[in-house]
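Student: Using only what follows, build the 3D model:
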Amino acid sequence: MNHWIDVAAEADLFEGAGIAVAPEGQDIAVFKIEDGGVFAINNLCSHGNAKLCDGFVEGHQVECPFHQALFDLRDGSVSCGPATEPVKSWPVKIEHGRVLLDLGS
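Tutor: Next up is the predicted model:
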């Protein structure tokens, strides 16, 4: 069941960077990548206590700022250790200049 929540203005997103949002108490990072795609994953690295919104973004990946684990922004999977557990990804859509996340998925 879809449960779309408005979390930010699209204008708040910058290519190659993440922002932290907290809809319904969730800690989620939203990223806009160079090709204009927007993705959302859990903000906390599955390996250490680092905020992924502060990580370095290249292509479809974000690098954890603490131990350089790489996560795929499209699905939260681990691309490079030391992390071994993926982070949850969230469906995103843009409507009328607003970023919406599906928290029901």
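
Student: drop to CA atoms for contacts and neighbour counts, all remaining ones
Tutor: Will do.

Student: Could you report the distance from Leu52 to Asn2?
Tutor: From Leu52 over to Asn2 the distance is 25 Å, taken as Cα to Cα, to the nearest Å.

Student: So the two - more neighbours on which side?
Tutor: Remark: of Leu52 and Asn2, Leu52 carries more neighbours, 29 against 10, as counted by other Cα atoms under 10 Å.

Student: Return the residues in contact with that one.
Tutor: Counting by Cα atoms under 8 Å, 6 or more residues apart in numbering, Leu52 makes contact with Gly18, Ala29, Asn42, Asn43, Leu44, Cys45, Val62, Glu63, Cys64, Pro65.

Student: Please report how far it lies from Asp27.
Tutor: From Leu52 to Asp27 the distance is 10 Å (Cα to Cα).

Student: Let's compare: structure for the following, please.
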Amino acid sequence: MNDQWIDVCAVGEINEEDVIRFDHGSHTYAVYRSADNEFFATAGLCTHESIHLADGLVMDHVIECPKHNGRFDYRNGKALGAPVCVNLKTYPVRVDGGRVLLAISA
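Tutor: Predicted structure coming up:
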């Protein structure tokens, strides 16, 4: 499987401990910047009721869904308790030349 690297944004467009929404084709992604300046990406919709995670709260490597407060570890997509029980899909991210890049399967 070949990964295609997609330009998401400039590094400075995501604040520390924050998330942005990124749409590409028919897919929505959530791209995170941790407090220790690392970048991560997951599917952009909560696995519970398909709510956009980019509208949620980020704290300590956790994204909290804005609708029912379901929580996920955005580093590995792990669902952290009810009402969410299905993990999020995660995607590789890298920084190159001050740009955040997301790998999707080609």
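
Student: For structure 1, which segments count as helices?
Tutor: For structure 1, helices defined by DSSP state H do not occur.

Student: Determine which two of the contacts of Leu52 of structure 1 are furthest apart.
Tutor: Distance extremes for these: the farthest pair is Asn42 and Pro65 at 14.6 Å, using Cα to Cα.

Student: more crowded one of the two?
Tutor: When neighbours are counted by other Cα under 10 Å, Asn42 of structure 1 and Pro65 differ, and Asn42 comes out ahead with 23 against 17.

Student: tell me the contacts of the residue nearest to the more buried one when sequence neighbours are not counted?
Tutor: Leaving aside its chain neighbours, Asn42 of structure 1 sits nearest to Ile28 (4.4 Å; criterion: Cα to Cα, 6 or more residues apart in numbering). Contact analysis of Ile28 of structure 1 by Cα under 8 Å, 6+ apart lists Ala20, Val21, Ala22, Ala40, Ile41, Asn42, Asn43, Leu44.

Student: now do His61 of structure 2
Tutor: Glu17, Ser34, Asp73, Tyr74, Arg75.

Student: Then Gly104 of structure 1?
Tutor: Met1, Asn2, His3, Trp4.

Student: Can you list which of those carry over to structure 2?
Tutor: Checked against structure 2 using both residues aligned by TM-score structural alignment, their matches' Cα atoms under 8 Å, the contacts of Gly104 of structure 1 keep these contacts: Met1, Asn2, His3.

Student: Closest one to Arg98 of structure 1 out of the residues you listed, please.
Tutor: Nearest to Arg98 of structure 1 among the kept ones among the contacts of Gly104 of structure 1, with distances taken as Cα to Cα, is His3, at 15.2 Å.

Student: so that closest one touches Leu103, yeah?
Tutor: Yes - contact criterion Cα atoms under 8 Å: His3 of structure 1 and Leu103 qualify, at 5.3 Å.

Student: Neighbour count for these two, which is higher?
Tutor: Neighbour totals were compared for His3 of structure 1 and Leu103, and Leu103 leads with 16 against 10 (other Cα under 10 Å).
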